[in-house]
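K.L.:
this one's structure only:
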């Protein structure tokens, strides 16, 4: 039976975690999904400790959160133990419930400086970081890792044991190597192996996009929690749907009006949080995900991409959903969109602003 779990005294209920994604899980996106329900733990975008400890305004902005997001974890990345400790202390002072260490980002820009998944091949440095951070904070410390640096260097079990010895209180494993990036499929058998190797809670990440997929992963691995990232970009209700199924309820099915409303709400959250041009650009980046599977979704993405003002964005949303509701093709397209949604979901692309 799947049930809530605790990271020290913090209950993760339901046992579902919004996976951190650079350039995606900012405060607007997190709030949008938290309002839909079903998220047991929200996590910030991964934040550069170099920026944070040098008072970079962008890094400080990335650490903002709303009270209703709790429990809330701040994820940091870097390679210098002292800087990592300082950044963790700042996260605690800002009110975070948990500090999470990123050991999974595969972006060359991060790895070449020793951070992200680069730490998976430098375990003495990783140990120094974890022990230094553990000394600096009193709130729980967690870690997110990958299977290993390459297919020849699968060491997630070793890393998880090291983390537990250093006082880490939860391990999240994405079952791909740094070498894989986001290609192929996540290896959830490694999640099972890590769960069997340590006493602290273990959660798994990778390719969970459906209710059935989540339950299958729980059955196969015995893991405590599941992280969902890209699946939530395509379906903001996925957490609520899984929670409904956990409690024996009929999973919520969004209507066409729900999908229209979530787009408008997201755009409003963006505009409240950032300058107009930035909000428009972020809307272009993510809006298409919410219409995947609907007729004319590809044309809608194109129309949004070519919009250059708030009013144009609002007009395209209204035109699109009116056409779909009336059974008319949108801009001449009648087929249902089942294509992959192009977006900044690879760490290489998402880390460009780091």
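P.N.:
Ah, there it is. Please read these numbers as outputs of a predicted model, since none were measured by experiment.
K.L.:
C-alpha from now on. contacts and neighbour counts both.
P.N.:
Will do.
K.L.:
Return the residues in contact with residue 128.
P.N.:
Contact analysis of residue 128 by C-alpha atoms under 8 Å, 6 or more residues apart in numbering lists residue 81.
K.L.:
Could you measure from it over to residue 135?
P.N.:
Relative to residue 135, residue 128 is positioned 11 Å away (criterion: C-alpha to C-alpha, to the nearest Å).
K.L.:
do residue 162 as well
P.N.:
16 Å.
K.L.:
Residue 151 too?
P.N.:
Using C-alpha to C-alpha, one gets 33 Å for the distance from residue 151 to residue 135.
K.L.:
try it against this one:
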């Protein structure tokens, strides 16, 4: 692996959310993470490389390494797809998704569903490690399917392969995003594996990130939902790592971030979808806004969710965000989108 800061930060892959437009937006909001992992390429017998996901690798705007994530369960097809990806020198390596908790994914014995079949995990890891050669081979996992007590056996499988990095979302597949993370389980991975371990889950601000690192001694942090809510979290974390006080975020900065994100996502929609429908794009933006404005103002959130037109949405955003009031560092504790982070503090 190339040299990374210690500790380092990683943008978590979130399907149809942390995509190329989001990467471009991060670069305009403080500089982004130290390492990037793409949304997953779906792998099956008829699969081809999704052009929009591949573009995030070939047009990588970050100046940092980017790893291609894949999701699937057939060893031959996964190797075929990895080989196609590795033809591109821009691809720093391959990551296998063993953590997605979506029922439609798990029912196909992929993502987090694979944690129910450790022999197949072993076969996949062996086949992909060989396929990657000198390039990075990394894994993103949950701590188990039903229970965190499954993690010991899973670590035994990981230890049999030369993994270059393990990202551990500190919840089980069944827990999805609704519980505190199992900090002690993540620490076990740090203690037992030779490769760098990255702690993932419930990093919503600098304090939760620093606490997660301190309790696990992980090599780095992976941030997803917290980065959507606050794209400045990566430079804030870097400042904290070097002993500096992170700068607070003003609502006006949040407004500018949303406007940039609108433009970048709209541009990508034209490029990869060959068309642009304003109402559909308003709905696309709500996927981000649900995270961004959670807890800022109940009336704001209520009206945002019911907006249908760009003009209506933008007027609302300017009314509530065009001021220098500071954005709270933490999201609301009772939010369904941010659950259990208080346990890290």
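P.N.:
That came in fine, so what should we check first? Only a predicted model underlies this, so the values are computations on that prediction, with no experimental measurement involved.
K.L.:
Fetch the TM-score of the aligned pair.
P.N.:
Scored by TM-score structural alignment, normalised by the length of structure 2, the superposition of the two chains gives a TM-score of 0.84; 321 aligned residues with a C-alpha RMSD of 2.6 Å.
K.L.:
wait, what's in contact with residue 271 of structure 1?
P.N.:
Each residue near residue 271 of structure 1 by C-alpha under 8 Å, 6+ apart is listed here: residue 279.
K.L.:
In structure 2, what sits opposite it in the alignment?
P.N.:
Matched across to structure 2, residue 271 of structure 1 falls on residue 266, judged by TM-score structural alignment.
K.L.:
element containing its match?
P.N.:
helix 251-273 (DSSP states H and E).
K.L.:
now the following helix or strand past that helix against helix 251-273, angle please.
P.N.:
Once helix 251-273 of structure 2 ends, the next helix or strand along the chain (criterion: DSSP H and E) is helix 278-292. Orientation note: helix 278-292 of structure 2 sits at an angle of 130 degrees relative to helix 251-273 (axes from the mean of the first three to the mean of the last three C-alpha atoms, to 10 degrees).
K.L.:
Check the gap between residue 218 of structure 2 and residue 306 of structure 2 for me.
P.N.:
When distance is defined by C-alpha to C-alpha, residue 218 of structure 2 is 41 Å away from residue 306 of structure 2.
K.L.:
With neighbour numbers in mind, choose between those two.
P.N.:
More neighbours sit around residue 218 than around the other of residue 218 of structure 2 and residue 306, counting by other C-alpha atoms under 10 Å; the figures are 24 against 12.
K.L.:
Need the counterpart of the more buried one in structure 1.
P.N.:
Alignment of residue 218 of structure 2 against structure 1 is given by TM-score structural alignment, with residue 223 as its counterpart.
K.L.:
Next: residue 158 of structure 2.
P.N.:
So, by TM-score structural alignment, residue 158 of structure 2 is matched to residue 163.
K.L.:
which element is that match on?
P.N.:
Secondary structure assignment for residue 163 of structure 1, by DSSP H and E: helix 156-165.
K.L.:
Residues in contact with the helix or strand hosting residue 313 of structure 2: which ones?
P.N.:
Using DSSP H and E, residue 313 of structure 2 falls within helix 310-321. Contacts made with helix 310-321 of structure 2 from outside it, assessed by C-alpha under 8 Å, 6+ apart, are listed as 251, 252, 254, 255, 278, 279, 282, 300, 303, 304, 307.
K.L.:
Name the residues of it that come out as buried.
P.N.:
By 16 or more other C-alpha atoms under 10 Å, the buried positions in helix 310-321 of structure 2 come out as 313, 314, 316, 317, 321.
K.L.:
how far apart are it and its match in structure 1?
P.N.:
The superposed helix 310-321 of structure 2 is, by mean C-alpha distance after the TM-score superposition for structure 1, a mean 2.9 Å from where its aligned residues fall in structure 1.
K.L.:
now the end-to-end length of stretch 144-161 of structure 1.
P.N.:
End-to-end span of stretch 144-161 of structure 1 (C-alpha to C-alpha): 13 Å.
K.L.:
For it, buried residues please.
P.N.:
Going by 16+ other C-alpha under 10 Å, stretch 144-161 of structure 1 has these buried residues: 144-150, 154-157, 159-161.
K.L.:
Equivalent analysis for stretch 66-82 of structure 1, please.
P.N.:
Applying a neighbour-count criterion of 16+ other C-alpha under 10 Å, one finds 69-82 buried in stretch 66-82 of structure 1.
K.L.:
Just want to check the distance between residue 227 of structure 2 and residue 237 of structure 2.
P.N.:
Applying C-alpha to C-alpha, one obtains 11 Å for the distance of residue 227 of structure 2 from residue 237 of structure 2.
K.L.:
Please apply the same query to residue 264 of structure 2.
P.N.:
Distance of residue 264 of structure 2 to residue 237 of structure 2, given as C-alpha to C-alpha: 25 Å.
K.L.:
the more surrounded of these two?
P.N.:
Neighbours per residue (other C-alpha under 10 Å) separate residue 264 of structure 2 from residue 237, with residue 237 holding more: 24 against 17.
K.L.:
Counterpart of the more buried one over in structure 1?
P.N.:
Residue-level alignment of residue 237 of structure 2 against structure 1, with TM-score structural alignment as criterion, gives residue 242.
K.L.:
same check, this time on residue 128 of structure 2
P.N.:
Under the alignment (TM-score structural alignment), residue 128 of structure 2 pairs with residue 133 of structure 1.
K.L.:
State the number of residues packed around the nearest residue to its match once chain neighbours are set aside.
P.N.:
Distances taken as C-alpha to C-alpha, 6 or more residues apart in numbering put residue 85 closest to residue 133 of structure 1, at 4.3 Å, once the chain neighbours are dropped. Using other C-alpha under 10 Å, residue 85 of structure 1 has 22 other residues around it.
K.L.:
and the helix or strand hosting residue 73 of structure 1, how far from the chain's centre?
P.N.:
Using DSSP H and E, residue 73 of structure 1 sits within strand 72-77. Relative to the chain's own centre, strand 72-77 of structure 1 is displaced by 11 Å; criterion: C-alpha atoms, centre = their mean, to the nearest Å.
K.L.:
and the following helix or strand past that strand, how far from structure 2 on average?
P.N.:
As assigned by DSSP H and E, the chain's next helix or strand after strand 72-77 of structure 1 is helix 81-93. Average distance between helix 81-93 of structure 1 and its aligned residues in structure 2, after superposition and using mean C-alpha distance after the TM-score superposition for structure 1, equals 1.5 Å.
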